[in-house]
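Participant: no FASTA, just this:
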């Protein structure tokens, strides 16, 4: 029982590090905005302008949290006499695995949209909140959006969930349970029911890609490609294309979900390696934080 409590604490600690950095930055930005408006005698306009003010700061907080959390995670591992890159399995992928990961990331975006559409019947309010949050992010400078949502977020989230969380879980449970639990935690972390269901399913694919390749680069490439493509399509106004050519959009999504995704997943499965679980000797791992 004691070991499970310790594992839960370790996972919670890793998640809180990333979450708290984001919250502290956003709180500071919001406080600065409030003081600025008060000094200009514009208190009555705070509510109407806060969303526009915080939009770019949300992207900045994602970047700062990614950098800050990464440095702290590396420090924690170093204090334990461990190497973050080794513990998170930063291993080279083959060319085929790299291409399969990229195509999985592209095609899984269509699956994500399909899942969101299905959940909208049950969780419309939650989906509307997710859409509004997405639209507020899109209003910032394209480069800032690409760096934050397209690159920084997937990179640190994979280190967190497919790296550190996965590492803790696999030491105490089977690989199947590990993949399921880390996916559920990944979905819950997004704090939105509709989006959470989608990211939970995505988390299973990401966990499987790690298990089959033995490298965190596989889920990083899948996640990064998915986010980057989503951002670029939104910036290019893909919604207009959907409204103008709905049949073409359905054909593209159908091809991605029914052909490209299964073939990509099949390749990753067939090229799978022998899994090497992380077994930590608790006597030699020095816990200092």
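Facilitator: Great, that's in hand. Remember, predicted model here, so these are calculated numbers, not experimental data.

Participant: please make it C-alpha for all contacts and neighbour counts, starting now.
Facilitator: OK.

Participant: burial measure for residue 230, as a count.
Facilitator: 19 (other CA atoms under 10 Å).

Participant: please name the nearest non-neighbouring residue to it.
Facilitator: Spatial nearest neighbour of residue 230, chain neighbours left out: residue 109 (7.2 Å); criterion: CA to CA, 6 or more residues apart in numbering.

Participant: right, and the helix or strand after the host helix or strand of the one you found?
Facilitator: Assigned by DSSP states H and E, residue 109 belongs to helix 95-119. Under the assignment DSSP H and E, the closest C-terminal helix or strand after helix 95-119 is helix 124-138.

Participant: sorry, back to before: and the helix holding residue 109, what's buried?
Facilitator: 97-112, 114-116, 119 (16 or more other CA atoms under 10 Å).

Participant: between helix 124-138 and that helix, find me the angle.
Facilitator: 130 degrees (axes from the mean of the first three to the mean of the last three CA atoms, to 10 degrees).

Participant: so which elements touch helix 95-119?
Facilitator: helix 193-213, helix 217-235, helix 246-255, helix 261-270 (3 or more CA pairs under 8 Å, 6 or more residues apart in numbering; DSSP states H and E).

Participant: use this one as the comparison:
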């Protein structure tokens, strides 16, 4: 059971066990590692299950319908969603879990919840890996800047792949 939070908005503060570290370095390393792991899991899935279509027809239709919808989609997908999800899953959930258990267990649990909340069975493993990298970057830096940047870049890459496919 999580300890009650004594202060409102405690989740915006760094985790006690972490020191403030370079979030730009963490973002760069985290994003590079994320792309590598997603690529490797995609290769493995292609070999085990067979290739899957990366095209999201609904998202592609929104992107191609007008410039306004394209801009709105980019803003929602690359800015609003990462801000909201990182505040909830890393800032609130991971911080709360880390106050009651070891940080690496908290990362695993919050990543599993993050992955399950996306309701994508075929992408569960990749989303779990994404959640783990975002959680580790949060624990390492002690703030939400790094996971927000990594999440935004990941969503931008996903959007570009969808647009080009």
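Facilitator: Arrived safely. Just so we're clear, the structure is a prediction, and the values are computed from it rather than from any experiment.

Participant: TM between them?
Facilitator: For these two chains in superposition, a TM-score of 0.76 is obtained (TM-score structural alignment, normalised by the length of structure 2); 154 aligned residues with a CA RMSD of 3.0 Å.

Participant: quick check: which of the helices and strands packed on helix 95-119 of structure 1 is nearest to residue 76 of structure 1?
Facilitator: helix 217-235 (21.3 Å; CA to CA).

Participant: what residues sit buried inside that closest one?
Facilitator: Quick answer for helix 217-235 of structure 1 (16+ other CA under 10 Å): 217-231.

Participant: before we move on, the earlier item: now the angle from the helix holding residue 109 of structure 1 to helix 246-255?
Facilitator: 130 degrees.

Participant: helix 95-119 of structure 1 versus helix 193-213: what angle between them?
Facilitator: Using the same axes, to 10 degrees: helix 95-119 of structure 1 against helix 193-213 is 160 degrees.

Participant: who's in contact with helix 95-119 of structure 1?
Facilitator: 127, 194-195, 197-199, 202, 209, 213, 218-219, 221-226, 229-230, 253-254, 256-257, 260-261, 264-265, 267-268, 271 (CA atoms under 8 Å, 6 or more residues apart in numbering).

Participant: how about residue 74 of structure 2, what's its match in structure 1?
Facilitator: By TM-score structural alignment, residue 74 of structure 2 lines up with residue 146 in structure 1.

Participant: hang on, that match packs against residue 229?
Facilitator: No: the pair residue 146 of structure 1 and residue 229 does not pass the contact test of CA atoms under 8 Å, sitting 9.6 Å apart.

Participant: ok, back up a step: so how far is residue 224 of structure 1 from the match of residue 74 of structure 2?
Facilitator: 10 Å (CA to CA, to the nearest Å).

Participant: and if you look at residue 84 of structure 1?
Facilitator: 20 Å.

Participant: same check, this time on residue 209 of structure 1
Facilitator: In terms of CA to CA, residue 209 of structure 1 sits 14 Å off from residue 224 of structure 1.

Participant: again, but for residue 58 of structure 1
Facilitator: 18 Å.

Participant: residues in contact with residue 16 of structure 1?
Facilitator: Residue 16 of structure 1 neighbours (CA under 8 Å, 6+ apart): none.

Participant: give the aligned equivalent of it in structure 2.
Facilitator: Counting by TM-score structural alignment, residue 16 of structure 1 has no partner.

Participant: and residue 16 of structure 1, which of the three is it?
Facilitator: helix (DSSP: H, G, I helix; E, B strand; the rest coil).

Participant: please apply the same query to the one 3 residues further on.
Facilitator: Using three-state DSSP, the three-state assignment for residue 19 of structure 1 comes out as helix.

Participant: burial count for it?
Facilitator: 15.

Participant: for the residue lying closest to it once chain neighbours are set aside, grab the count of nearby residues.
Facilitator: Closest residue to residue 19 of structure 1 in three dimensions, ignoring its sequence neighbours and counting by CA to CA, 6+ apart: residue 65, at 7.7 Å. Neighbourhood size, residue 65 of structure 1 [other CA under 10 Å]: 25.

Participant: swap in the one 4 residues further on?
Facilitator: By other CA under 10 Å, 25 other residues sit near residue 69 of structure 1.

Participant: residue contacts, it?
Facilitator: 17, 18, 21, 156.

Participant: and for residue 207 of structure 1?
Facilitator: 162, 179, 182, 183, 219.

Participant: 7 Å instead?
Facilitator: 162, 179 (CA atoms under 7 Å, 6 or more residues apart in numbering).

Participant: corresponding residues in structure 1 for stretch 134-146 of structure 2?
Facilitator: By TM-score structural alignment, stretch 134-146 of structure 2 lines up with residues 206-218 in structure 1.

Participant: residue 94 of structure 1 and residue 84 of structure 1: what is the separation?
Facilitator: The value you get for residue 94 of structure 1 to residue 84 of structure 1, if CA to CA is used, is 22 Å.
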